[in-house]
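Trainee: what follows is a predicted structure for the sequence shown.
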Amino acid sequence: MFQDISCLEEIPIPDSLQPTIFIQNSLIKLVKNECVDKFCRIILESEQYKTKIIVEKLAEELVILSQIRQNRFHLISRICQNLFSESYYKEQLRPLLLRRIFRESSYYLLLCLYNDQIYSQNDIMNLILEQKRSDFAMYFAPEFGLIDTSIMIPKQWVKKVIKHLSDYQANDWALFKEYRTLGWLPNSIVAAIKKDDLDALLDFEVDSRFNINNFIEASPLEPFRLPRVNTYMSLAAIFGSINCFKLFYQSDIPVTDRIMHSAIAGGNYEIVRICARSVCDGFEAAIEYRQNEIMDWLLQNSLCKISSAVCMDWNNLLAALYLSDKTETNEILIKGMNEIYEGKAIAMPEIVSSSSNYF
């Protein structure tokens, strides 16, 4: 484990930002149902969260959570079940969250929420038809059946599925369902890496066609936020697949900035420590993926530095306040954050650009 540093917990937070930072900081810490229930009680019992801006923020943050933490789908579903039990959040948050899911193409998150009866077939189909989304139509074909997508512009992955539709449809869509669950084609090298299946990976390695240095394009069905292009070792790092990662590391593959960034994004402490022996970079990944413990560790060990402006690029408010070591800087950031949430500003970079001398 990393050092038990509580710097982020001790930051004075302005009242106007308390609700947003509470949501951001709490969501990344939720690992058990009891914690989820406590989080929801706080939201439900306080009127300060019942504003259009905060509800929109909550919808955004729930989707972000599904993208920057592995396997939090059941917790997100439990949050929805709790919050939607109150009419205000059912009427306000529920439709906003669905639209945010469509906007981010968070297919697997929606599948989990559908399976838990958070959203119905009608809810999803209505938005598919309204937005002409062939990708969601294809993704839910095993549940809803194939629909006419001729008036929709198909995404590239949809075209590939249609090209081999009979294979994907066979045995009650068995292959396609596995594809959705894994986020990658079954029995592929990446599927083996994601499952940390060392034996399967070794079987691929003996194949003469296997190239350990290949670049792999991110799968559109992978729910975790990935760089557009990856290596096998960076994928092992981001999925926290320690056995596969060590195999690549022991094969003398150099640890690059890309791999260090992936290790931090994945949050496996052992992998991060191995990478830190060679590369002392990756702070931005800690900010983007809200790996606050790793961010603390990097700071305490003087491995890298970064400005508050970068934190705001990734909408990590707590980290931005933490890194603001001048009163003037704090005032600019707080003013900018408040303007965003009051609808007076669109993006933080516009606010900080005129005050770049402070960073």
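Mentor: Received, thanks. Numbers count the residues shown, from 1 in each chain.
Trainee: hey, let's count contacts and neighbours off CA atoms from now on
Mentor: Fine.
Trainee: what's around Lys57, how many residues?
Mentor: 20 (other Cα atoms under 10 Å).
Trainee: next: the one 10 residues further on.
Mentor: Using other Cα under 10 Å as the criterion, Gln67 is surrounded by 21 other residues.
Trainee: which element, helix or strand, includes it?
Mentor: helix 52-68 (DSSP states H and E).
Trainee: list the buried residues for that helix?
Mentor: By 16 or more other Cα atoms under 10 Å, the buried positions in helix 52-68 come out as 54-68.
Trainee: closest one to Asn126 out of these, please.
Mentor: Using Cα to Cα, Ala59 comes nearest to Asn126 of the buried residues of helix 52-68, at 19.3 Å.
Trainee: any idea how far that closest one is from Leu93?
Mentor: 7 Å (Cα to Cα, to the nearest Å).
Trainee: next one: Leu202
Mentor: On the measure of Cα to Cα, Leu202 and Leu93 end up 46 Å apart.
Trainee: looking at the two, which is more packed in?
Mentor: Legend: neighbour count by other Cα under 10 Å for Leu202 and Leu93, higher for Leu93 (22 against 14).
Trainee: ok, that one - contacts?
Mentor: Residues near Leu93 by Cα atoms under 8 Å, 6 or more residues apart in numbering: Val55, Glu56, Leu58, Ala59, Phe84.
Trainee: as JSON lines, these with distance to Arg41 would be great.
Mentor: JSON lines is the format used below for those (distance: Cα to Cα, whole Å):
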{"residue": "Val55", "distance to Arg41": "15"}
{"residue": "Glu56", "distance to Arg41": "19"}
{"residue": "Leu58", "distance to Arg41": "15"}
{"residue": "Ala59", "distance to Arg41": "17"}
{"residue": "Phe84", "distance to Arg41": "12"}
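Trainee: which pair in those spans the largest distance?
Mentor: For the contacts of Leu93, and using Cα to Cα, no pair is farther apart than Glu56 and Phe84, which are 14.5 Å apart.
Trainee: and the strands in this protein?
Mentor: Remark: strands assigned in the chain by DSSP state E are 215-217, 229-231.
Trainee: before we go on, here's another structure to hold up against the first:
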Amino acid sequence: MIPSVLPTYNRAPLTFVKGEGSWLIEDDGRRFLDLGAGIAVNALGHANPALVEALTEQAGKLWHTSNLYDIPQQQALADKLVDTTFADTVFFTNSGTESCELAVKMARKYFYEKDQPERIDIIAFEGAFHGRSHAAIAAAGSEKMTKGFGPLLPGFKHVAWGDHDGLHAAINETTAAILIEPVQGEGGIRPLPDQCLKGLRDLCDEHGILLILDEVQCGMGRTGKLFAHEWAGIEPDIMMVAKGIGGGFPLGAVLASEEAASGMTAGTHGSTYGGNPLACAVGAKVMDIVADPAFLQDVNRKAGQLRQGLEGLVSSHPEVFEAVRGQGLMLGLKCKAANTDVVAAGYEAQVTTVPAADNVVRLLPALNISDDDIKEALSRLDAAATQVEQAMQKA
């Protein structure tokens, strides 16, 4: 019989019932150090007091009215995002997948209104992950994402990661936009070099097309800047945001310049729940904390501490690990052993991590993880690696 919860996940046999900062408490009382943060969602840890207060205060006032009316909390969060980013305008969603849908629509509608309706093609990259809706899987293009769900939404071209010649060849008179993650998450923690992101911006300007950045996973302080593209000193035309922006509460957004958003007039898009008072009250508090330069400076300090420890881990376990990759507190351990074995051994050592493509284990801790918890995390990862080594020796 099919279970009551649709079995689309191979879930670990763990049932967490409580969270405290960077820790998760299992139903049986065991405490796990959380280096996954709900896949980069719990940017400020579990049950963060400031977020609990913001949510509780709003919950006692008003939960939902719909976008038929002005929502003060939505306006406040939009103003914070506009004031601190490239964007002139913001549309709020409930997830990264929804943000992808709007980003695609916005790019195509822009050219339609410019009397260039033939410009519908969006260039995306091998290894990408943009969500699981039809537009998002068409953008990713991999067999893993698309098999069995055809016919796929047309209008997407795919270029191999790092293939500059292929990228130039893919641009023609039907191209509307280039869509890319500044740091691939699901694809194996692959950062795009700053010079390449600058080159993409120049290429889009040269051909009069839009640059869409997917910062769903790498945004909101994850790389040590509020958004990852800031390291390259460029600005996108459209940007997808989600995960960390809600600190654990479902919230996403599409940020855009006034020009890129010019086709999105009344009636062209909507969301019943998007930008509801609860989500935006929490999101505004997340922004207050994460956008603080002192907070981001501390993220970079902790990232250096964690990365140094991980480099030592790779040196100590050369049969298990190959290298450390990533930026800020979005790090990956490239494995020689099966990454799933490393994740499973982590469960035994009571530390949670997240697998990714290219045989990588993702480390996405809360941005406010303590120095002591970083040391403990490294100790538990060391224990997990030792367990994997012992299993390899017995095999």
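Mentor: That came through, no problem. On a predicted model such as this, the values are computed, not experimentally measured, just so you know.
Trainee: how close are the two chains, by TM-score?
Mentor: Superposed pair, TM-score by TM-score structural alignment, normalised by the length of the first structure: 0.30. Supporting alignment: 168 aligned residues with a Cα RMSD of 5.9 Å.
Trainee: reformat the strands of the first structure as TSV; add distance to Leu321 of the first structure and mean neighbour count.
Mentor: What follows is those, written out as TSV (distance: least, Cα to Cα, whole Å; neighbours: other Cα atoms under 10 Å):
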stretch	distance to Leu321 of the first structure	mean neighbour count
strand 215-217	35	13
strand 229-231	32	17
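Trainee: the ones you listed: which one's closest to Lys160 of the first structure?
Mentor: strand 215-217 (14.8 Å).
Trainee: now tell me what touches that closest one from outside.
Mentor: With Cα under 8 Å, 6+ apart, strand 215-217 of the first structure has contacts from Arg228, Val229, Asn230, Thr231, Tyr232.
Trainee: so Met240 of the second structure, which state does it fall into?
Mentor: Here Met240 of the second structure is strand, with the state taken from DSSP: H, G, I helix; E, B strand; the rest coil.
Trainee: would you map the helices across the second structure?
Mentor: 37-40, 49-59, 72-84, 96-113, 134-140, 143-146, 164-170, 194-207, 277-290, 293-316, 339-348, 371-394 (DSSP state H).
Trainee: now render those helices as JSON lines, adding mean neighbour count.
Mentor: Shown next, in JSON lines, are these (neighbours: other Cα atoms under 10 Å):
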{"stretch": "helix 37-40", "mean neighbour count": "26"}
{"stretch": "helix 49-59", "mean neighbour count": "16"}
{"stretch": "helix 72-84", "mean neighbour count": "17"}
{"stretch": "helix 96-113", "mean neighbour count": "23"}
{"stretch": "helix 134-140", "mean neighbour count": "25"}
{"stretch": "helix 143-146", "mean neighbour count": "14"}
{"stretch": "helix 164-170", "mean neighbour count": "13"}
{"stretch": "helix 194-207", "mean neighbour count": "16"}
{"stretch": "helix 277-290", "mean neighbour count": "23"}
{"stretch": "helix 293-316", "mean neighbour count": "17"}
{"stretch": "helix 339-348", "mean neighbour count": "21"}
{"stretch": "helix 371-394", "mean neighbour count": "17"}
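Trainee: ok, Leu33 of the second structure to Glu101 of the second structure distance?
Mentor: Relative to Glu101 of the second structure, and taking Cα to Cα, Leu33 of the second structure is found at 34 Å.
Trainee: what do you get for Ala176 of the second structure?
Mentor: In terms of Cα to Cα, Ala176 of the second structure sits 15 Å off from Glu101 of the second structure.
Trainee: OK, contacts around Glu60 of the first structure?
Mentor: If a contact means Cα under 8 Å, 6+ apart, then Glu60 of the first structure has Leu97, Arg100 as its contacts.
Trainee: swap in Ile162 of the first structure?
Mentor: Contacts of Ile162 of the first structure (Cα under 8 Å, 6+ apart): none.
Trainee: what's the answer for the one 5 residues further on, then?
Mentor: Under the criterion of Cα under 8 Å, 6+ apart, the contact list for Asp167 of the first structure reads Leu175.
Trainee: need the helices of the second structure in a markdown table with distance to Glu20 of the second structure, can you?
Mentor: Output for the helices of the second structure, formatted as a markdown table (distance: least, Cα to Cα, whole Å):
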| stretch | distance to Glu20 of the second structure |
| --- | --- |
| helix 37-40 | 11 |
| helix 49-59 | 10 |
| helix 72-84 | 26 |
| helix 96-113 | 25 |
| helix 134-140 | 33 |
| helix 143-146 | 34 |
| helix 164-170 | 45 |
| helix 194-207 | 36 |
| helix 277-290 | 17 |
| helix 293-316 | 19 |
| helix 339-348 | 18 |
| helix 371-394 | 12 |
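Trainee: for Glu26 of the second structure, which of those helices is the nearest?
Mentor: Closest among the helices of the second structure, using Cα to Cα: helix 339-348, at 11.2 Å.
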